[in-house]
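In: for reference, the sequence and a predicted model appear below.
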Amino acid sequence: MNPESTATKIPFPAILMILLIGGSFAADSFLRFPVPGTNEPHYLTKARHYWNPQWCADDFFLESSNAHLFFFQTVGAITQVLSLEQTAVLGRIIGFLLLAVGWYRLISVLCTGFWSPLITAWLYLALAAIGNFSGEWIIGGIESKVFAYGFLFLALANACEQNWNRAGIYAGLTITWHPVVGIWALACSLFALLILGFLNRKHIDRAMITGSTKTAIPACGYLILCSLPGLVPSLALLTQGSPQDSFAANFIQVFYRLKHHLDPMDFNLFSYLLYALLLVAWLFLARKQSTSFTIRFFQFFIIGTIGLACIGILIGAGPRPASEMPYYAFRMSLLKFYPFRLFDALLPLAFSVAILHLIQQYLINSATEKPKPAWLTLSLRKAILAVLCLGIFTGTLYSAWNHRPVHKMSPAQRADWIDACEWIRNHTPDDALFLTPAHATDFKWYAQRPEYVTFKDCPQDASGIVEWNRRLKYLRKWGQKYYNKGFDDRALQALQQKTGITHLLVKRLGPFTTIDPIYQNRTYKVYQLP
């Protein structure tokens, strides 16, 4: 036998399509979220600190527990060779290529036609540009969930093809990269299989059960083995902290720090209307799709994500403040596990697949259609579809180019911010501990100095969350106490003794009556405490 005949070869058209999809993801990402983008300062600075604890030593967030340990272990190694900016660019390229591979495999299984994966990718990007349900996104900055969704798509593709061993491997890798995404995906997959088994119960016999069991055992083994690098640290994180800290941390997470992701009463009306419209449209279109195992498994998987979101809404619905809800402690302990995440990310994908099926049936497949005018040839219909899809993608990129920056600063303020951070990096000692503006997100990225606390960088272990909240409350009370009296030596001494802060980077805080700035520009001032 010729060894080459058994080797798996990726045809050039598939490689080209993967590059086009990955390039589309990257174009939207770099235009909509220039480096550093969403969550990149949060993830990549912690990844660098993991490998080099002396970098920004004593930063409260960087020295907290590592929830996404596998990301820090892998991507963090790159930060020791490349700069943070270079790591972000390389990470996005690798992440979007993996995402494109998974996307291509899944859509190729669900849809016919060479261009289907690219068309659905463009439709998905257009829907993502309109809005989301709970703040979930896939195309943005680089973080662990980008890799997780890439492996999830590969797992779904192989599950649809009933390649269970490969599906188990990819599902395990999904959990390793992002346990929340992976565990919920596994639950939805099991739900889909149970529903399919129930619908086909009349055709199930003992031999089929025996064969399925023999297939499931190695697949489960692969899944468990591949999930351990991410699952073990996450389970350990859940067991940390006292019951009192766990209660307080859950409340802070669900109803304060992450309420835009976790509290359904905080989601805006537009999000509900948008996803209700998508859901109704998808349910209507799904009725006309194939009844094959491939399509049915994917559909029931999506229904599983819908069920999770509905359960999340029921758990979170109630009066506010949340403490007035019956059993609110138990309910918020469930909400902290992001029940809306997969529904938010994957319903637009399911809708894109369903609408493509409809377009193909109407424009491409003529056998079941009413007769069309002679001038509306198949080539012309394909050309119309191509122009329409290119127009959608062009409009999406234009919206990305006009997207409001993550930092929400004017160009002049942004220039002043970077200027102040670079001055700090070049003129302050490495062990300086800074108080920064309340909603600064990328101070460590540019200044490379530790911060006492920042709203964005919230730890994910119970005791860390409680301490994070305590530090923010102390700073707020300190500011309120001395605002009318003036920030004199007594105020600065109290701050330094309580926090260990040595330097201040301020925009509006002040005036400081007894010290002068050691640097200032049009927007920001830098102070050194006496």
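Out: Perfect, thanks for sending it.

In: switch to C-alpha atoms for all contacts and neighbour counts from now on
Out: Fine.

In: got the contact list for the closest residue to Asp489 other than its chain neighbours?
Out: Excluding the flanking residues, the one nearest Asp489 by CA to CA, 6 or more residues apart in numbering is Thr514, at 6.3 Å. By CA atoms under 8 Å, 6 or more residues apart in numbering, Thr514 lies in contact with Phe487, Asp488, Asp489.

In: state the helix or strand in which Val35 lies.
Out: Using DSSP states H and E, Val35 falls within no helix or strand.

In: tell me how far it lies from Ser144.
Out: Remark: distance between Val35 and Ser144 (CA to CA, to the nearest Å) = 16 Å.

In: can you give me the helices for the stretch 51-200 of the chain?
Out: Here the stretch 51-200 of the chain has its helices, by DSSP state H, counting those that start in this stretch, at 69-78, 84-110, 116-130, 144-160, 164-177, 179-199.

In: take the one below as the second:
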Amino acid sequence: MNARESSMNKPTPWRLLAEWFLLIALMFVYAGDAPPMVNEAHYLVKAKNFWQPDWCAADLFASSGKAHVFFYWALGWPTQYFSLETTAWIGRIVGWSVLAFGLMRLSHVFSRTGYASIAIAVLWIAGIEYGNLAGEWVVGGIEGKVPAYGFVLAAIAELARRNWNRVWVLLGIASAFHVLTGGWSVIAAMFAWAVTEAGKPKRHPLLTRWLFLGGLISLAGIIPAAQLMMGTSSTDAAQAAKIYSLFRIRHHLLPSDFLTWWYIRHGIVITILICFAIRQRVANRLKEDEEAERRFLAFVGGAGLIAVGGLLIGLLVSIFPDLSARLLRYYWFRLSDAMIPLGMAIVVVGTLSDQDKRWRVAAKSLLVLAFLMVGYASVDRMLQRVPPSVNNRLMGWDMDSDAATKRAVFKDWLAVCNWAALSSPENEVFLTPRHQQTFKWYSGRSEVVNWKDVPQDAISLIEWKKRFQEVFPERLGAIRVTINYKTLRKFREQYNVRYMIVDRRVVGEHLPLLRVYPTESSDNVNYAVYETPK
């Protein structure tokens, strides 16, 4: 393509703005559920405590060490002026905007077709939702990795264009928002540099001031994470790593915990990526496009090799449990879960203009299937009409209940949280049900422990497991709260717990304790509050 043709095909600012808004609209349709999303009650509670340390100060998780300080600083400040729900929407708009910008930059490297980024986004979202290996997601509620992935996408676009200096700076910003997302991306980018620059007579240097500048920026994410492990004994560090990797987060970290179907679906995505990438290589392409795609696929390959490393570490758990647990904490499958579907999306959209009709039909069929998948996932969430973080399906109790039942349970949950907010001082500490993760979000009160809110520093993590096993003992299936008088008295003395909120679907209608809410059982059929024995 000559310079005149390139100038004629250059998108206008208005078209770019329309494309940007369409991408944000797509993300809103797919993930615009009422807050809080799955991790928002986790991240924004922590962010609020970061800005207001006296808020839920007695809560083990909220007051524990802060791993994502840059995210709390950049997107947590609205908690000082707005509700958590409003803060979530502000964060989502910012996060989705950065994601949309990064995806546009990347898509324009490989496609001069107008709005190709929409097709890439749909294929990418569908590939992650239905083809991930370890439960990763990108488009969703706001947390540190959402803007981080936006900067990763922008960095990949510069990588494809061979603007390596910009790559390192953008990945430094990504690392500041989320150290693992950005850090693994740096490793993948270095792999791509080694593969694509090694044989060039005018090789772009790796060790430049821009690489060090990116590293300097990334310290905003690295230092807070590193501080969480400082002053921790090797014994405590090993115990904390096993709690995190082999107990609490094993569904994301431990390969032996992944279902067989997860491997199959991820393998399908990899197969599609390989087949279409090979076709792209043999098709007639412009030389600069070939080089850009080669650099991009090298980055995707680097992400895949990182995942292979995680699989190998997973094989060593029975032989070296302490070492394996420490290494598995670093989410070896996070980047590949996002980048392999992205690679698939890029090569499939690139084949939509293939000269071979069979490949064009195959690409169009995959695109239609992706639209149907994303549409189904979006409509399914809309029909639930409850925030994802309070959905029975996620909470793991009464998972097959219909939408009306879920809404009724959510209504009762809001009622009991409202009672806690209105009937107790701000420094009150509660015992809460096993199947919830939003008590602090809705009530603004501390709790002794919950399953979702696991601290990051070693000492707090060990304390978290001790509390969890005390409150939800294994003899009761780690589901029912204990009602042992001696234990409850200890909780009252140790944690200053006056009230225990119970899920009546789990513990039953009557407990040998003083019920303080509801006064009439019909007022709240799903939740009740009891006073702990003095």
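Out: All right, it came through fine. Note that the coordinates shown come from a computational prediction; the quantities given were computed from them, not determined experimentally.

In: in helices only, show me the contacts of Thr514 of structure 1.
Out: Within the contacts of Thr514 of structure 1, residues falling in helices by DSSP state H are Asp489.

In: make TSV out of the contacts of Thr514 of structure 1 and add neighbour count.
Out: Compiled in TSV, the contacts of Thr514 of structure 1 are given as follows (neighbours: other CA atoms under 10 Å):
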residue	neighbour count
Phe487	21
Asp488	15
Asp489	15
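
In: between the contacts of Thr514 of structure 1, which is nearest Glu40 of structure 1?
Out: Nearest to Glu40 of structure 1 out of the contacts of Thr514 of structure 1 is Phe487 (CA to CA; 34.2 Å).

In: kindly provide the distance from the closest one to Asp58 of structure 1.
Out: As judged by CA to CA, Phe487 of structure 1 and Asp58 of structure 1 stand 25 Å apart.

In: do Lys444 of structure 1 as well
Out: 12 Å.

In: neighbour-wise, which of those two wins?
Out: A count of neighbours by other CA atoms under 10 Å puts Lys444 above the other of Lys444 of structure 1 and Asp58, at 21 against 17.

In: for the corresponding residue of structure 2 for the more buried one, which non-adjacent residue is spatially closest?
Out: Under the alignment (TM-score structural alignment), Lys444 of structure 1 pairs with Lys440 in structure 2. Spatially, and ignoring its direct neighbours in sequence, Lys440 of structure 2 is nearest to Ser446 (6.2 Å; CA to CA, 6+ apart).

In: excluding covalently adjacent residues, which one is nearest to the residue most central in space within structure 2?
Out: Per CA atoms, centre = their mean, the C-alpha nearest to the average position across structure 2 is that of Trp137, at 5.5 Å. Nearest residue to Trp137 of structure 2, sequence neighbours excluded (CA to CA, 6+ apart): Ile128, at 6.3 Å.

In: tell me who's in contact with the one you found.
Out: By CA under 8 Å, 6+ apart, Ile128 of structure 2 lies in contact with Glu136, Trp137, Val138, Asp337, Ala338, Pro341.

In: do you know how far it is from His251 of structure 2?
Out: Separation of Ile128 of structure 2 from His251 of structure 2 (CA to CA): 16 Å.

In: ok, now Ala307 of structure 2?
Out: Relative to His251 of structure 2, Ala307 of structure 2 is positioned 15 Å away (CA to CA).

In: ok, these two, which is more surrounded?
Out: More crowded of Ala307 of structure 2 and His251, by other CA under 10 Å: Ala307, with 20 against 16.

In: that one touches Ser336, doesn't it?
Out: Yes: between Ala307 of structure 2 and Ser336 there is a contact under CA atoms under 8 Å: 6.3 Å.

In: which residues are common contacts for those two?
Out: In contact with both Ala307 of structure 2 and Ser336: no residue, using CA under 8 Å, 6+ apart.

In: tell me the counterpart of Trp464 of structure 2 in structure 1.
Out: Checking TM-score structural alignment: Trp464 of structure 2 goes with Trp468.

In: how far away is that match from Ser333 of structure 1?
Out: Between Trp468 of structure 1 and Ser333 of structure 1 the distance is 19 Å, computed by CA to CA.

In: related to what we said a few turns ago, A helix includes the match of Lys444 of structure 1, no?
Out: Yes: with DSSP: H, G, I helix; E, B strand; the rest coil as the criterion, Lys440 of structure 2 is part of a helix.

In: any idea how far the closest residue to His439 of structure 1 other than its chain neighbours is from Ile465 of structure 1?
Out: Once flanking residues are discounted, His439 of structure 1 sits nearest to Phe455: 6.0 Å by CA to CA, 6+ apart. Distance of Phe455 of structure 1 to Ile465 of structure 1, computed by CA to CA: 11 Å.

In: what of Gly312 of structure 1?
Out: From Gly312 of structure 1 over to Ile465 of structure 1 the distance is 22 Å, taken as CA to CA.

In: ok, Leu335 of structure 1 next?
Out: In terms of CA to CA, Leu335 of structure 1 sits 16 Å off from Ile465 of structure 1.

In: what is the longest strand seen in structure 2 packed up against?
Out: Ranked by residue count and defined by DSSP state E, the top strand of structure 2 is strand 497-503. Under the contact definition 3 or more CA pairs under 8 Å, 6 or more residues apart in numbering; DSSP states H and E, strand 497-503 of structure 2 sits against strand 429-431, strand 527-531.

In: and these as CSV, adding mean neighbour count and distance to Tyr244 of structure 2?
Out: Formatted as CSV, those follow (neighbours: other CA atoms under 10 Å; distance: least, CA to CA, whole Å):
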stretch, mean neighbour count, distance to Tyr244 of structure 2
strand 429-431, 26, 22
strand 527-531, 22, 30
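
In: out of these, which is closest to Asp412 of structure 2?
Out: strand 527-531 (6.6 Å).

In: and the angle from that closest one to strand 497-503?
Out: 150 degrees (axes from the mean of the first three to the mean of the last three CA atoms, to 10 degrees).

In: show me what Asp344 of structure 1 aligns to in structure 2.
Out: In structure 2, Asp344 of structure 1 lands on Asp337 (TM-score structural alignment).

In: hmm, Ser460 and Met229 of structure 2 touching each other?
Out: No: using CA under 8 Å, Met229 of structure 2 is not in contact with Ser460, being 10.9 Å away.

In: so the spatially closest residue to Val507 of structure 2 that is not a sequence neighbour, which state does it fall into?
Out: Closest residue to Val507 of structure 2 apart from its sequence neighbours, by CA to CA, 6+ apart: Arg480 at 6.3 Å. Per three-state DSSP, the local secondary structure of Arg480 of structure 2 is coil.

In: sweet, I'm off.
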